[in-house]
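Visitor: After the sequence you'll find the predicted model.
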Amino acid sequence: MSTLAIGGVLLVVMFVVLTLGAWIGFGLAITGWVGMAFFTNSSPSLNLATAVWQSVASWELAALPLFVWMGEILFRTNLANQMFIGLAPWLRRIPGRLLHVNVLACGIFGSVSGSSAATAVTIGKMTVPELKRRGYPDHMSLGSLAGSGTLGILIPPSIIMVVYAVAAEVSIIQIFLAGFLPGLLVMVLFSGYIIIWALLNPSQVPPDDLGSTTLRQKLYASRELIPCMLLILLVIWVIVAGYATATEAAAFGAVGSLILAWWGGSLTFENFRESLLGATRLSAMIMFILAGAAYLTLAMGFTGIPRALAEYVAWLNPSKFQLIGVLTVMYILLGTALDGVSMIVLTTTIVLPMIQKVGIDPVWFGIFIVLLVEIAEVTPPVGFVLFVLQSMSGRDSWYVAYASLPFFLMLVIAIVVITIFPDIVTVLPRMFVEATQAGGPR
């Protein structure tokens, strides 16, 4: 059986297992076991133990439960409501109103966490219950959160960017700089869609109950933003100042949220206990999915499916824009079965010579891959953000996938835009290189 045929078989197995209602982590692991047992000579049991251990024994991954706990604390105290009170007067005249909070909050928090899952969970814990309580439709609140949650890996610092920079041997600083303007572009596209949807569906947007507000009243209401902004600035500052890694900054965030909740008088023993239990349940679910995904990734690597896809693309010998189109399809297909880091690690060494041959800038290509990984995060059946929001909201993953479809299309549009106008990606890295060569900051 050919390698690509094996990939088709494993995809069918995954769909069948998940359709039968198996837990997501079990579904991924079962698919990996089938691939390992029937299509390789490796031991399924031994590799299962290795993959599970390696997937969770990570210092960087320790940031995830800490950010989840931070979100639980904010969710169970009145800090989330304060954020909405502060933003509402400024957004009331924009079609879609408070739905834009998901985009803005994820964009800000994404610059802190570097993880789509952590961004979606932390912001979701604050915004989804509030939007539901205020009457906003679930499909828009979950869809905008699913799309905006992926900003965690596009807006620097980002673990995915570091992985690509190391694999492609390009400057990490240049990759980080390249992500800022595309991140802003994606936020504008998401908010633009929300505005268009609100104009076409005015009856689904809750009425504005604030009445007319003066600039002074808006500024007075914005004082409610101070606690959350202080917390975000704390987490950013300890990273930028070099006092903490992203994982240590997550601990600062959790402690800071506890202090702010206590200072605001909304922290009780019951809230503290429930936040710990909620963070434990959600973190265990995420870790379980990660373990299953790691085992499936290992099985995919043993079967040679990612390498076979990359070699097939090389055999086609496409032009620059044909190559971009083919790679887009290839990475979206890989995203249905692999996590983002694995996609990059398993394909970069094969793909890089191809892009260099047709004259594609490796820094631009890094952002291109990150956008494709963002798409993979909201692509069933293995869209990781979909799994996280499914568990958090109680909706099934297909409902969340359908809700996120418009934002999936916005990400595709973002890829088209940076392909037509590559300077959106390369202008900041180029300015940095020019400044460095001129004897500026190094």
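Guide: Noted; the coordinates are in hand.
Visitor: Every contact and neighbour count from this point should use C-alpha atoms.
Guide: Noted.
Visitor: list the buried ones in the helix ranked longest in the chain?
Guide: Of all the segments of type helix in the chain, defined by DSSP state H, the longest one is helix 269-303. Neighbour-count burial for helix 269-303 flags 271-272, 275-276, 278-280, 282-283, 285-300, 302-303 (criterion: 16 or more other Cα atoms under 10 Å).
Visitor: What ranges does the stretch 301-442 of the chain have for its helices?
Guide: 305-316, 320-335, 340-357, 362-377, 384-393, 397-420, 423-437 (DSSP state H, counting those that start in this stretch).
Visitor: Make CSV out of those helices and add mean neighbour count and distance to Arg92.
Guide: Output for the helices of the stretch 301-442 of the chain, formatted as CSV (neighbours: other Cα atoms under 10 Å; distance: least, Cα to Cα, whole Å):
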stretch, mean neighbour count, distance to Arg92
helix 305-316, 17, 47
helix 320-335, 18, 37
helix 340-357, 18, 37
helix 362-377, 25, 29
helix 384-393, 23, 26
helix 397-420, 19, 22
helix 423-437, 16, 31
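Visitor: so Thr77 makes contact with Trp263?
Guide: No - counting by Cα atoms under 8 Å, Thr77 stays clear of Trp263, with 11.2 Å between them.
Visitor: more crowded one of these two?
Guide: Thr77 (24 against 11; other Cα atoms under 10 Å).
Visitor: And the residue nearest to the more buried one when sequence neighbours are not counted, which helix or strand is it part of?
Guide: Distances taken as Cα to Cα, 6 or more residues apart in numbering place Ser266 nearest to Thr77, at 5.4 Å, with adjacent residues excluded. In the assignment (DSSP states H and E), Ser266 maps to no helix and no strand.
Visitor: Give me the neighbour count for Thr19.
Guide: Counted with other Cα under 10 Å, the neighbours of Thr19 add up to 11.
Visitor: One more: the one 5 residues further on?
Guide: For Ile24, the neighbour count with other Cα under 10 Å is 23.
Visitor: Relative to Gly242, how far out is the residue nearest to Thr77?
Guide: 32 Å (Cα to Cα, to the nearest Å).
Visitor: Show me which of the two is the more surrounded one.
Guide: Using other Cα under 10 Å as the criterion, Ser266 and Gly242 rank with Ser266 on top: 16 against 8.
Visitor: ok, that one touching Asn78?
Guide: Yes - assessed by Cα under 8 Å, Ser266 is found in contact with Asn78 at 6.4 Å.
Visitor: circling back: who does the longest helix of the chain touch, helix- and strand-wise?
Guide: In terms of contacts (3 or more Cα pairs under 8 Å, 6 or more residues apart in numbering; DSSP states H and E), helix 269-303 is packed against helix 3-19, helix 24-39, helix 44-56, helix 63-76, helix 384-393.
Visitor: ok, and here's another one to check against it:
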Amino acid sequence: MDEFMLTAIFLGTLFFLLGSGIWIGLALLGVAFVGMELFTSRPVGDAMFTTIWSASSSWSLTALPLFIWMGEILFRTRLSEDMFRGLAPWMAPLPGRLLHTNVVGCTIFAAVSGSSAATLTTVGKMSIPELKKRGYPEFMIFGTLVGSSTLGLMIPPSLTLIVYGVTINESISKLFMAGVLPGLVLASLFMAYIAGWSFLRRHEVPTAEPKMTMLQRLYNSRFLIPVILLIALVIGTIYTGIATATESAAFGVIGALVLAATQGSLTKEALKESLLGATRTSCMIALILAGAAFLALAMGFTGLPSTVAEYIAGLQLSPLTLIFALMCFYIIIGMFLDGISSVVLTMAVVEPMVRQAGIDLLWFGIFIVVVVEMAQITPPIGFNLFVMQGMTKKPIGYIAKTAFPMFLLMVLMVGILVLFPELATFLPENMRQTPG
């Protein structure tokens, strides 16, 4: 059977199962089951159970539910309110004024969450009413918030980077460090967009906040101390080599529990809800990973990934052309799948191509995160768009329009990564290795 027919069978089965409305993880298992039955003589049940166990028992995967639980705990604290009170005095003098609290707030929360949806919800529930009350235009409030919340996918701890690292068997700690500088650069681009808007649309910028002395600003900054300590605990232990990513996740959970307890928000009900929320999200991602691992095995038996990789290698595309083609590819599939599903579904085919082209896999992980971030804010299945719609009750088309400038900045970020790959590779190459 030729490769075209194999591809048609796989894609046809996949789209049929996804269109039927069943869970993505089960759809991937179904496609793999059909592939194994049609193209191999190996017992399908034995192969499926062995593969699912191997995919689910990875030690690196332990960090995933821990970081998710940490985000769920923090979501139920006064973290967003404290961040706004601590950041506002420092952001007010900047061009664009308090809109910068959206970007900086999302950057800070991303460093203790790992989820763009949690970042958007936590920062948005405080900043939207506060910025509206002060007269900032909705278009800028929504756009900067939806775009900046995607930083939760890049700045460590990032759930997408954990999934990518497990899928290609790469160091999670190194991937986390690779995301720090690009994440800060992307946040700077978002802030530059706000500053540019303030110069071009001066009439839309609200009146300045009452001036505060340096002593007053420093006094208000006390609200930022808990979250800064938590960031230092999570990222600092990884960078200095004191802990692995999984161990730092455990430190993060303890820190989040302490923070919630000191704020008085660690009630029995809140703890129960955080555990249930973390369990639901972790199980969903684990099922997707198991399905993708079984699908990768089935495709490996057919020889489809290697055939596709050889075909693309035969085209003799330059690494730059390949990166551009993959960016377009991920933007398109990201319109229909969430980020984690996009990564695990395509790695079996994409990884051999990337290795063949000699592209650094750490760098490629950051590239993947940037294009997956784009998918979070592109219709029709842009997850962050739906979260924002649920918070504001605005039409999805309007929210997508507000996020479009942020999408263009992410495209620019891909160009910056291509021109300056050291942004992603410098910290991993210079970090201390964790013993053992």
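Guide: Looks like it arrived, so ask away. Quantities reported herein were computed from a predicted structural model and do not represent experimental measurements.
Visitor: TM-score for these two?
Guide: Aligned and superposed, the two chains score 0.72 in TM-score terms (TM-score structural alignment, normalised by the length of the second structure); 412 aligned residues with a Cα RMSD of 4.8 Å.
Visitor: and the residue sitting nearest the centre point of the second structure, how far is that from Leu257 of the second structure?
Guide: The C-alpha lying nearest the average C-alpha coordinate of the second structure belongs to Leu153 (Cα atoms, centre = their mean; 1.8 Å). Counting by Cα to Cα, the gap from Leu153 of the second structure to Leu257 of the second structure is 23 Å.
Visitor: got it, and Gln316 of the second structure?
Guide: From Gln316 of the second structure across to Leu257 of the second structure, the span is 53 Å (Cα to Cα).
Visitor: what about these two, which has more around it?
Guide: For the pair Gln316 of the second structure and Leu257, the greater number of neighbours falls to Leu257 (19 against 12), based on other Cα under 10 Å.
Visitor: still on that earlier bit, now the longest helix of the first structure: how far from the chain's centre is it?
Guide: Taking Cα atoms, centre = their mean, to the nearest Å, one finds the center of helix 269-303 of the first structure at 15 Å from the center of the full chain.
Visitor: Ser158 of the first structure: neighbour count?
Guide: Residues lying near Ser158 of the first structure (other Cα under 10 Å) number 24.
Visitor: in terms of contact, does it touch Leu151 like I think?
Guide: No - using Cα under 8 Å, Ser158 of the first structure is not in contact with Leu151; the gap is 9.6 Å.
Visitor: quick one, what contacts Thr51 of the second structure?
Guide: Going by Cα atoms under 8 Å, 6 or more residues apart in numbering, Thr51 of the second structure touches 290, 293-294, 297.
Visitor: OK, contacts around Thr7 of the second structure?
Guide: Residues in contact with Thr7 of the second structure (Cα under 8 Å, 6+ apart) are Leu304.
Visitor: ok, 10 Å please
Guide: By Cα atoms under 10 Å, 6 or more residues apart in numbering, the contact list for Thr7 of the second structure reads 13, 299, 302, 304, 308.
Visitor: Look up the closest residue to the third one, ignoring the ones flanking it.
Guide: Distance criterion Cα to Cα, 6+ apart; nearest residue to Thr302 of the second structure, sequence neighbours excluded, is Phe39 at 6.4 Å.
Visitor: contacting residues around that neighbour?
Guide: 1, 6, 298-299, 301-302.
Visitor: before we move on, what about Leu79 of the first structure?
Guide: 73, 85, 126, 224-228, 257, 260-261, 264, 266 are the contacts of Leu79 of the first structure under Cα under 10 Å, 6+ apart.
Visitor: ok, and the most crowded of those?
Guide: Greatest neighbour count in the contacts of Leu79 of the first structure, by other Cα under 10 Å, goes to Ile73: 32 neighbours.
Visitor: what's near enough to touch that residue?
Guide: Contacts of Ile73 of the first structure (Cα under 10 Å, 6+ apart): 67, 79-80, 122, 125-126, 254-255, 257-258, 260-261, 266-267, 271-276, 278-279.
Visitor: I'd like to know how far it sits from Asp208 of the first structure.
Guide: Distance from Ile73 of the first structure to Asp208 of the first structure, by Cα to Cα: 28 Å.
Visitor: Assess the claim that Glu415 of the first structure and Thr328 are in contact.
Guide: Residue 415 of the first structure: Ile, not Glu. Yes - under the criterion of Cα atoms under 10 Å, Ile415 of the first structure makes contact with Thr328 at 9.0 Å.
Visitor: anything in contact with each of these two?
Guide: 368-369, 371-372.
Visitor: And for Leu290 of the first structure, nearest residue in space, chain neighbours not counted?
Guide: Using Cα to Cα, 6+ apart and skipping the chain neighbours, the partner closest in space to Leu290 of the first structure is Ser55 (6.4 Å).
Visitor: list the contacts for the one you found?
Guide: Residues in contact with Ser55 of the first structure (Cα under 10 Å, 6+ apart) are 61, 287-295.
Visitor: Recalculate using a threshold of 7 Å.
Guide: Counting by Cα atoms under 7 Å, 6 or more residues apart in numbering, Ser55 of the first structure makes contact with 290-291, 294.
Visitor: next one: Ser222 of the first structure
Guide: Ser222 of the first structure is in contact with 86-87, counting by Cα under 7 Å, 6+ apart.
Visitor: Identify all contacting residues around stretch 80-92 of the first structure.
Guide: Applying Cα under 7 Å, 6+ apart, the contact partners of stretch 80-92 of the first structure are 74, 97-98, 126, 208, 218, 221-225, 228.
Visitor: do stretch 294-302 of the first structure as well
Guide: 28-29, 31-32, 35-36, 40, 48, 51-52, 55, 338, 342.
Visitor: how far apart are it and its match in the second structure?
Guide: Stretch 294-302 of the first structure, aligned to the second structure and superposed, deviates on average by 3.5 Å (mean Cα distance after the TM-score superposition for the first structure).
Visitor: how close does the residue lying closest to Ala414 of the first structure once chain neighbours are set aside sit to Trp53 of the first structure?
Guide: Of all residues not flanking Ala414 of the first structure in the chain, Val186 sits nearest, at 6.3 Å (Cα to Cα, 6+ apart). Remark: distance between Val186 of the first structure and Trp53 of the first structure (Cα to Cα) = 35 Å.
Visitor: Those two: who's more crowded?
Guide: Ranked by neighbour count (other Cα under 10 Å), Val186 of the first structure and Trp53 place Val186 first, with 26 against 13.
Visitor: Might one say that that one is in contact with Val412?
Guide: No - the criterion here is Cα atoms under 7 Å, and Val186 of the first structure misses it with Val412 at 9.9 Å.
Visitor: rewinding a little: in this structure the residue nearest to Thr77 of the first structure contacts Phe75, no?
Guide: No - with contact defined as Cα under 7 Å, Ser266 of the first structure does not count as touching Phe75 (11.0 Å).
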